[in-house]
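**Q** Here's my sequence, what's the structure:
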Amino acid sequence: MAKKTIMLVCSAGMSTSLLVSKMQKAAEADGVEAEIFATASTDADNKLAEKHPDILMLGPQVRFMLAGFQQKCPNIPVEVIDMQDYGMMNGEKVLREAVRAIDAQ
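**A** As a prediction, this is how the structure comes out:
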C-alpha cells in the first residue's frame, strides 16, 4: 500500500494539530503508512503546491471553502470533516474516511 499524504485545513491550524496526532496514532495501529499534517487556511495553497496531498480535509469551521478547493484540486478528493468526529477528535474515524476517499479515487 502506497503512503498516503493527508492534509487538514482549519482556520488557524491549531485545533487540527491534536486531530493530526490522533490520526497518526490510528494510522500506526491500523498499519497505514501516512503523512498527516495540518495547516491554516491562509497557507493552504502553499502547502498544496509543496506537499501534493492525496486528499484535502477541511475542518467544519472552514467548510465554506469547499467549492473553492474542489475547483483548485480537481484531481484529489476534498472533503469536510464530520462535525461530530471533529468535535470529539475521533482520529480513527477521520483517518478511515480519508483512506476510503483516497482508495475510491
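**Q** alpha carbons only for contacts and neighbour counts from here, please
**A** Fine.
**Q** Mind listing residues that contact whichever helix in the chain runs longest?
**A** Of all segments of type helix in the chain, defined using DSSP state H, the longest is helix 15-30. Contacts made with helix 15-30 from outside it, assessed by Cα atoms under 8 Å, 6 or more residues apart in numbering, are listed as 8-10, 33-34, 36-38, 59, 86, 89-92, 94-95.
**Q** for comparison, sequence B:
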Amino acid sequence: MKILLVCAAGMSTSLLVTKMKEHAANLGKEVEIIALPISECSTVADEVDVVLLGPQVRYQKPQVDTIINGRVPVEVIDMRDYGTMNGEAVLNRAMALHGE
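**A** Below you'll find the predicted structure:
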C-alpha cells in the first residue's frame, strides 16, 4: 500500500510518517508513505492508494480531489490524531480506507 500525506511544509508530517512506519512494521505490513506539499501531489497521484491531508491544509481538499479524480480515497487526518502524532490511528484509518 502506498499512502500520500499532503502537508504544508512537511516538518511535522515527517514525524507522523516515522510513527506510521513504526506501526506498520509492528503489524508486519509493507507500506510506502510519501509526504508532499500540495504543489507536488500531482506527480504521484497515479501511484498512490490513499491520500491523507494534514488538518492545516484541509481547505485544499477540493483541489486534491480534482487531482485524484475519484481514483482513490482522499480524507483529512483527524486533528487530534495529527496533533498527538498518533501514527497508529492514522495508519489504521488509511488501511480502513484502502479496505484492509
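**Q** where do the helices sit along structure 2?
**A** Using DSSP H, helices in structure 2 cover 11-27, 61-68, 79-83, 87-98.
**Q** Can you spell out which helices and strands pack onto the last one?
**A** So that's helix 87-98 of structure 2. Here helix 87-98 of structure 2 touches helix 11-27, strand 50-53, helix 79-83, going by 3 or more Cα pairs under 8 Å, 6 or more residues apart in numbering; DSSP states H and E.
**Q** mind running it again at 10 Å?
**A** Where contact means 3 or more Cα pairs under 10 Å, 6 or more residues apart in numbering; DSSP states H and E, helix 87-98 of structure 2 is packed against strand 2-7, helix 11-27, strand 50-53, strand 74-76, helix 79-83.
**Q** Please tell me which residues of structure 1 it aligns onto.
**A** Mapped onto structure 1 using TM-score structural alignment, helix 87-98 of structure 2 spans residues 91-102.
**Q** mean deviation of that stretch from structure 2?
**A** Its aligned residues in structure 2 lie a mean 0.2 Å from stretch 91-102 of structure 1 after superposition (mean Cα distance after the TM-score superposition for structure 1).
**Q** Only the buried residues of that stretch, if you could.
**A** Neighbour-count burial for stretch 91-102 of structure 1, counted by 16 or more other Cα atoms under 10 Å, picks out 91-99, 101-102.
**Q** thinking again about what came up before, so the longest helix of structure 1 versus strand 4-10, what angle?
**A** 160 degrees (axes from the mean of the first three to the mean of the last three Cα atoms, to 10 degrees).
**Q** Aligned to residue 10 of structure 1, what sits in structure 2?
**A** In structure 2, residue 10 of structure 1 lands on residue 7 (TM-score structural alignment).
**Q** my guess is residue 95 of structure 1 contacts residue 35, does it?
**A** No: taking Cα atoms under 10 Å as the definition, residue 95 of structure 1 is not a contact partner of residue 35, at 11.1 Å.
**Q** which residues do the two both contact?
**A** Residues touching both residue 95 of structure 1 and residue 35 (Cα atoms under 10 Å, 6 or more residues apart in numbering) are 6, 20, 23-24, 27.
**Q** Before I go, just wanted to say thanks for your time.
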